[in-house]
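>>> quick one, fold the following:
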Amino acid sequence: MPTFRRSVATGLATLMLTALGTASAAASEPGAGEYTDPEFGADCTFHRFGEGETPPLDLIGTEPLCVEYAKRDITVSNGGAARFVLAEPARFAVALPACQYWQKDHWSVQTRPGDPAVVGWDGSYWFDKSSGTAALRATRITIAGQPADASDAAEVLRPHDPQLADALERAAGGVTAQLPVSLPCFGI
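The predicted structure is shown next:
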């Protein structure tokens, strides 16, 4: 796997797993399975953002904060990867202060538009600082544009990036974590 694709793929895995750690650096060890949508999900109004679109900072303070990002144009040839990277600081800026946060996103990394995806998945990541819970799951995993289950995708990726392989395999089964309750969020 070329260096650029490996770097992007590793970054994606890191972002995916960071979803569990954003609520607290002292999170307990994540566990597999038992993924469910968050209890606050019925109260969500999703804010949807297109490719490389930066969320407005006025979303800070929205509770619960529920967002959906299109990330299907993480492409080398047309600047999609650069747009993705440039939008990330604002995405984190609106997510970190939230007490209840749910993000859905749709990932695809390819060399050029129209090429089969090197890797792709749909993600669901959430945390609830008021209850001390968090979870993530990856679904609709593809490798080279073909549907793949997590173990097959992990085996394809493992020689190139063992961390990404492990992260994708764990996320596909669902990962949950217990976090310390945040006092400012208590009672939300």
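>>> hey, let's count contacts and neighbours off CA atoms from now on
Fine.
>>> for this structure, longest helix please?
Taking DSSP state H as the criterion, the chain has its longest helix at helix 3-21.
>>> and that helix, what does it pack against?
With contacts defined as 3 or more C-alpha pairs under 8 Å, 6 or more residues apart in numbering; DSSP states H and E, helix 3-21 has these neighbours: strand 100-110, strand 119-128, strand 133-143, helix 162-173.
>>> which of these sits closest to L20?
In terms of C-alpha to C-alpha, the element of the helices and strands packed on helix 3-21 nearest to L20 is strand 133-143, at 5.8 Å.
>>> so which elements touch the closest one?
Right, strand 133-143 is packed against helix 3-21, strand 119-128, helix 150-157, helix 162-173, strand 175-178 by 3+ C-alpha pairs under 8 Å, 6+ apart.
>>> who's in contact with the fourth one?
When contacts are defined by C-alpha atoms under 8 Å, 6 or more residues apart in numbering, helix 162-173 is touched by residues 9-10, 13-14, 17, 32-33, 35, 136-139, 150-151, 153-155, 157-158.
>>> to compare against the first, here's the next sequence to fold:
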Amino acid sequence: MALPRPRPRPRHRSRTRARLRNAALGLALGAVVAAVVPGSSASAAQSSASSETSGTAAASSTVGPFSEPAFTSECVWHHFGEGEKPPLWMWVYDPLCVEYDKRDITIDNGGALRFLLAEPSRFAIAGLSCRYYQRDHWSVQKSSGDVPYVTWDGQYWWDKGARRAGLRVTNFRINGTSAGIGDAVTALRPHFPELAGALEQFGEESGESGVSVTLPFSLPCSLAG
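Sure, this is the predicted structure:
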């Protein structure tokens, strides 16, 4: 006959709250990081994104708020309309900075099909780039004029030589309802102000979420300088 297990001793309430706060923060950051770099690990959350570095200075794995890449001032932006494919030779640009309209991902008018046909070329030039910055504008709906299933404006960049990447999503809505870290901050602030304060650097406005992460080492991009 198994002996009854002794009840665990209750822990101090403030200690429990601290652990819950840290766990919630880790889960929120992990979800965003997974969207940027699947499989990456976040070992520390930074309160500032000023640690944009290159080479061995970026060797430690870090997570921080979204910030613009150091090469933003070098960008020459190339704009592509709905379903428009970029030429494959564009991967030679360094940095490569592109903007895509993806607002007509519509099921019943062929917009969704045109979107799918254009994506392979877009992924191809992105994957070959050492310094890449993309902005895009999404809207997915069944018919023109319907409330979209999902909408957002995105910013995504990486600098493989510096081993840094960033993602920021704004105006994110599902069936017209705003969703993002900024919305979580607003909901949490009256009851959990410390947690809200920790999260707001990753999103302040409704529908906003942003993060920057460390990338794995890339030998070709490091040699390219």
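>>> quick TM-score on the pair, please.
Aligned and superposed, the two chains score 0.72 in TM-score terms (TM-score structural alignment, normalised by the length of the first structure); 154 aligned residues with a C-alpha RMSD of 2.8 Å.
>>> ok so, going back, deepest of the helices and strands packed on strand 133-143 of the first structure, which one?
Neighbour counts (mean count of other C-alpha atoms under 10 Å) averaged over each of those peak at strand 119-128, with a mean of 24.
>>> if you skip the residues just before and after it, what's nearest to the most centrally placed residue in the second structure?
Central residue check for the second structure by C-alpha atoms, centre = their mean: the C-alpha nearest the mean position is that of L167, 3.1 Å away. Nearest non-adjacent residue to L167 of the second structure, counting by C-alpha to C-alpha, 6 or more residues apart in numbering: Y156, 4.5 Å away.
>>> map V169 of the second structure onto the first structure.
Taking TM-score structural alignment as the alignment basis, one finds that V169 of the second structure is matched in the first structure by A138.
>>> looking at the helices and strands packed on helix 3-21 of the first structure, which is closest to F186 of the first structure?
Among these, strand 119-128 comes nearest to F186 of the first structure, with 10.0 Å by C-alpha to C-alpha.
>>> counterpart of that closest one in the second structure, which residues?
Residues 150-159 of the second structure are where strand 119-128 of the first structure lands, counting by TM-score structural alignment.
>>> give me the mean distance between the matching stretch and the first structure.
Taken against the first structure, stretch 150-159 of the second structure registers an average deviation of 0.5 Å after superposition, with mean C-alpha distance after the TM-score superposition for the first structure.
>>> now do that stretch: distance to the chain's middle.
A distance of 7 Å separates the centroid of the chain from that of stretch 150-159 of the second structure, by C-alpha atoms, centre = their mean, to the nearest Å.
>>> and if you look at stretch 166-185 of the second structure?
Taking the mean C-alpha point of stretch 166-185 of the second structure and that of its whole chain, the gap between them comes to 11 Å (C-alpha atoms, centre = their mean).
>>> what comes into contact with it?
Counting contacts by C-alpha under 8 Å, 6+ apart, the residues outside stretch 166-185 of the second structure that touch it are 28, 36, 66-69, 147-158, 195-197, 199-200, 202-213.
>>> so for it, what gets flagged as buried?
Judged by neighbour count (16 or more other C-alpha atoms under 10 Å), stretch 166-185 of the second structure contains these buried residues: 166-174, 178-185.
>>> stretch 86-99 of the first structure too?
Along stretch 86-99 of the first structure, the positions that meet the burial threshold by neighbour count (16+ other C-alpha under 10 Å) are 91, 94-95, 97-99.
>>> list just the nearest of those residues to T75 of the first structure.
Out of the buried residues of stretch 86-99 of the first structure, the one with the shortest distance to T75 of the first structure is R91. That distance is 19.1 Å, counting by C-alpha to C-alpha.
>>> which position in the second structure aligns with that closest one?
Matched by TM-score structural alignment, R91 of the first structure corresponds to R122 in the second structure.
>>> the strand or helix carrying that match vs the first structure, mean deviation?
R122 of the second structure is part of helix 111-127 when elements are defined by DSSP states H and E. Per the superposition on the first structure, helix 111-127 of the second structure and its aligned residues are separated by 0.7 Å on average (mean C-alpha distance after the TM-score superposition for the first structure).
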